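Engineer: Sequence and computational prediction follow.
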Amino acid sequence: MERAELGAVLRAARSRIGPAAVGMPAGFRRQVPGLRREEVAQLAGISVAYLTRLEQGRGPTPSVQVLGALARALRLDGDDRDLIFHLAGSAPPPDTRVTRQPGPGSRELLDRLQHHPAVLLSAASDVLVWNRLAVELFGDFAELPARQRNMLRLRFLGTGLPRMSADAMRAIPAEHCVGGLRGAYARYPGDGQLRALVAELRARSADFDQIWRAGISRTLRSTAATIDHPDFGPLTVHGDALRLPDADQTLVLYTPAPGRTAAVFRLWRDRATEVPAAGTAAEQSLSPDAYPVLEALGGTSHGNQAVGVSRTSGISRVVRF
């Protein structure tokens, strides 16, 4: 136990938090910033004398219950909470709920991944953030109610995405996703939303229940899948799962198979950067592998340009691959 360092951290934390933050009146003659020892002791349910000894670095080793009470009283969370546990020689308690807020910079990171579709998933497979090419591949998650933005719910219970039918969703391998959910179920015993999701999936999907009963816990892994896109037909992609351990979230980056799928991805990239004049299509140069793709989709090519025709929308545009 690092008694002196723990005392210094507790004193600093007490000085940073004002009475209003914990619902206490400010009162008069408050000569130093932050809470008084008496106020912290009251909030934590310990004696003033015990807190004084801890802050002076001469107290006994506090129990995990006392450390938890001090962390709550001082409004410590995350790394700050873990710090006082480590200084006292105890393991920090695990988080009890899934983090469903994207970490700082996550949206900017996905926006910079302009060449491939990417989504950020919570430990419960909630879709938290997605980039523009993910909209091209899956459809816009913003069109779905927040409760429906969950890959496992969409895979086993949903009606699909705006650009993916329910059958196409069910064709995506799910064993690793279900195994990852089982692991999250064990890590977050206090997350009622997660437990309700598992109960609903098991009750309404025999396929999910069968995989769940296999009892396999896995992290989300990289996998290949063929997606039947409504505009461009079968697209073969490889999903690379990159775990972000601080928030227990996963960034999934989708790379195309060489050939036809790669050409469609280049089409999407260029479409995202087009700035056509009103009522006209942007004219761009094409690489040779663009022509067979667009011709297979019902488009025509001429010179170094091609007119692509969507199978469902019928919208023509001149694009660059």
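Structural biologist: Received, thanks. Numbers count the residues shown, from 1 in each chain.

Engineer: drop to CA atoms for contacts and neighbour counts, all remaining ones
Structural biologist: Fine.

Engineer: so which helix or strand takes in residue 129?
Structural biologist: In the assignment (DSSP states H and E), residue 129 maps to strand 127-130.

Engineer: On the C-terminal side of that strand, identify the next helix or strand.
Structural biologist: In N-to-C order, the element after strand 127-130 by DSSP H and E is helix 132-138.

Engineer: Output the contacting helices and strands for that next one.
Structural biologist: strand 118-121, helix 260-273 (3 or more C-alpha pairs under 8 Å, 6 or more residues apart in numbering; DSSP states H and E).

Engineer: Now the helix or strand that it is followed by: buried residues?
Structural biologist: Next along the chain after helix 132-138, taking DSSP H and E as the criterion, comes helix 151-156. Under the neighbour-count criterion of 16 or more other C-alpha atoms under 10 Å, helix 151-156 has 151-156 buried.

Engineer: could I get those residues as TSV with distance to residue 69?
Structural biologist: Formatted as TSV, those follow (distance: C-alpha to C-alpha, whole Å):
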residue	distance to residue 69
151	37
152	36
153	37
154	40
155	41
156	41
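
Engineer: Name the nearest of those residues relative to residue 13.
Structural biologist: Set against residue 13, the nearest of the buried residues of helix 151-156 by C-alpha to C-alpha is residue 151 (40.0 Å).

Engineer: Please report how far the closest one lies from residue 92.
Structural biologist: Separation of residue 151 from residue 92 (C-alpha to C-alpha, to the nearest Å) stands at 31 Å.

Engineer: How about residue 210?
Structural biologist: 35 Å.

Engineer: related to what we said a few turns ago, which of the buried residues of helix 151-156 sit farthest apart?
Structural biologist: Between all members of the buried residues of helix 151-156, the farthest pair (by C-alpha to C-alpha) comes out as 151 and 156, at 8.6 Å.

Engineer: Comparison target below:
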Amino acid sequence: MSKRTELADFLRSRRARLQPEQVGLAPGHRRQTAGLRREEVALLAGISVDYYIRLEQGRGPQPSEQVLSALGRTLRLTGDEHDYLLRIGGRPPAPRLGVPAGPPPNVLRLLERLGAVPAMVINVCWDVLAWNRMLAALIGDPSDVPARERNTLRWLFGSPTLPPDHAEFARQAVADLRASARHPDDPDVRRLVSELSAANPLFAELWAELEIEVPRTVTKRAVHPVVGEIELDCEILPLPGGEHRLVLYTAAPDTPSHHALQALSSMAAPCRGQGDPLTT
């Protein structure tokens, strides 16, 4: 999908979700358009109707940053959505393509220091690049699977159905992949999207919704084979450079899940992938 097509689809989807009263317009009668009319968006953004129609049709000149920002304000975009609009509109610096280098040494040292906290480093494709012993104790040692399969999205969408408590995380993960600064230019992102869309109808449905969101904190629940049911806060922290994120799993103090993590810590053994970037 070209950037023009991506921009056109995104503008249409965001226009359709807004009602006139949300932007200070009278609802009127006999409206046949879902959401705002094109004419209303153009009026509120301060651009010509013909120009906006061409944007939604994937035609016309590349919009300026000022035009994109005006459209972002008119369509009530979130911060993540506005950043995405600028990227597909062709206004930010060109993204770096290809798989980036592994996590820097200081991040690997940090993983080693997080002795009692399950932690891993992922890239924008959600590949697991490095992890510590507690992460291996929590989900299994990623070294036990081939390098290509060390991917959170492939794990998540490996089955056509998801447990109910994974639905929100799945939605956020797909929205984050679309929000990636390397989408839609990066071949690794395009390849992953094509693969998962063909293999899993749920992923294809979520991808088609054009949601844009960079997750920060997600609550995840699971049943561990040793310590039983566990509920953890998953913190996703961006690392300098924008290519990698540090993922931490924590539990509120003095809760059953906190005690379960303590039990895992006492049993966890060094894993083969501890602190090692994914290079194979």
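Structural biologist: Cool, got the structure. Quick caveat, the model's predicted, so the values are computed rather than measured.

Engineer: overall similarity of the pair, as a TM-score.
Structural biologist: Overlay of the two chains. TM-score (TM-score structural alignment, normalised by the length of structure 2): 0.57; 178 aligned residues with a C-alpha RMSD of 2.8 Å.

Engineer: Among the helices and strands packed on helix 132-138 of structure 1, show me which one is buried the most.
Structural biologist: Each of these was scored by mean neighbour count; the highest is strand 118-121, a mean of 26, by mean count of other C-alpha atoms under 10 Å.

Engineer: distance from that one to structure 2 after superposition?
Structural biologist: By mean C-alpha distance after the TM-score superposition for structure 1, the fitted strand 118-121 of structure 1 averages 0.7 Å away from its aligned residues in structure 2.

Engineer: what range in structure 2 matches that strand?
Structural biologist: Counting by TM-score structural alignment, strand 118-121 of structure 1 lines up with residues 119-122 of structure 2.

Engineer: Equivalent analysis for stretch 224-240 of structure 1, please.
Structural biologist: Counting by TM-score structural alignment, stretch 224-240 of structure 1 lines up with residues 219-235 of structure 2.

Engineer: could you measure the equivalent of residue 140 of structure 1 over in structure 2 against residue 106 of structure 2, distance?
Structural biologist: Residue pairing (TM-score structural alignment): residue 140 of structure 1 is matched to residue 141 of structure 2. If you measure residue 141 of structure 2 against residue 106 of structure 2 using C-alpha to C-alpha, the figure is 22 Å.

Engineer: Check residue 179 of structure 2 too.
Structural biologist: 27 Å.

Engineer: Counting neighbours, go ahead and name the busier of those two.
Structural biologist: Per other C-alpha atoms under 10 Å, whichever of residue 179 of structure 2 and residue 106 has more neighbours is residue 179, with 25 against 9.

Engineer: Give the equivalent position in structure 1 for the more buried one.
Structural biologist: By TM-score structural alignment, residue 179 of structure 2 lines up with residue 183.

Engineer: mind listing what the residue lying closest to that match once chain neighbours are set aside touches?
Structural biologist: Using C-alpha to C-alpha, 6 or more residues apart in numbering and skipping residues adjacent in sequence, the residue nearest residue 183 of structure 1 is residue 217, 5.2 Å away. Contact analysis of residue 217 of structure 1 by C-alpha atoms under 8 Å, 6 or more residues apart in numbering lists 178-183.

Engineer: ok, the residues you listed in structure 2: which stay?
Structural biologist: Using both residues aligned by TM-score structural alignment, their matches' C-alpha atoms under 8 Å, structure 2 keeps these contacts from the contacts of residue 217 of structure 1: 179-180, 182-183.

Engineer: between those, which is nearest residue 4 of structure 1?
Structural biologist: Residue 4 of structure 1 lies nearest to residue 183 out of those, by C-alpha to C-alpha, at 37.9 Å.

Engineer: How far away from the center of its chain is stretch 188-196 of structure 2?
Structural biologist: Centroid separation between stretch 188-196 of structure 2 and its chain, computed with C-alpha atoms, centre = their mean, to the nearest Å, is 14 Å.

Engineer: buried stuff in that stretch?
Structural biologist: 188-189, 192-193, 196.

Engineer: In helices, which of those residues fall?
Structural biologist: Assigned to helices by DSSP state H, the following of these qualify: 188-189, 192-193, 196.

Engineer: Of the residues you listed, just say which sits nearest to residue 124 of structure 2.
Structural biologist: Closest to residue 124 of structure 2, out of all of those and judged by C-alpha to C-alpha, is residue 189, at 8.1 Å.

Engineer: And the aligned residue in structure 1 for the closest one, how far from residue 8 of structure 1?
Structural biologist: Per TM-score structural alignment, the equivalent position to residue 189 of structure 2 in structure 1 is residue 194. Relative to residue 8 of structure 1, residue 194 of structure 1 is positioned 38 Å away (C-alpha to C-alpha).

Engineer: again, but for residue 157 of structure 1
Structural biologist: Between residue 157 of structure 1 and residue 8 of structure 1 the computed distance is 52 Å (C-alpha to C-alpha).

Engineer: and those two? which has more neighbours close in?
Structural biologist: Neighbour totals were compared for residue 157 of structure 1 and residue 8, and residue 157 leads with 18 against 15 (other C-alpha under 10 Å).

Engineer: Which residue numbers in structure 1 does stretch 4-17 of structure 2 align to?
Structural biologist: With TM-score structural alignment as the criterion, stretch 4-17 of structure 2 doesn't align anywhere.

Engineer: chain center to that stretch, what's the gap?
Structural biologist: With C-alpha atoms, centre = their mean, you get 18 Å for stretch 4-17 of structure 2.

Engineer: same check, this time on stretch 123-139 of structure 1
Structural biologist: Counting by C-alpha atoms, centre = their mean, stretch 123-139 of structure 1 is centred 9 Å from the centre of its parent chain.

Engineer: ok, now stretch 216-227 of structure 2?
Structural biologist: 19 Å.

Engineer: Could I get the buried residue list for that stretch?
Structural biologist: Neighbour counts over stretch 216-227 of structure 2 (16+ other C-alpha under 10 Å) mark 219, 227 as buried.

Engineer: do stretch 112-120 of structure 2 as well
Structural biologist: So, applying 16+ other C-alpha under 10 Å, buried residues of stretch 112-120 of structure 2: 112, 116-120.

Engineer: Now for those: which two are most distant?
Structural biologist: Pairwise over the buried residues of stretch 112-120 of structure 2, using C-alpha to C-alpha, the maximum falls at 116 and 120, 12.8 Å.

Engineer: continuing past the biggest strand by length in structure 2, what's the next helix or strand?
Structural biologist: In terms of residue count, the longest strand belonging to structure 2 (DSSP state E) is strand 228-238. The element immediately downstream of strand 228-238 of structure 2 (helix or strand, assigned by DSSP H and E) is strand 244-250.
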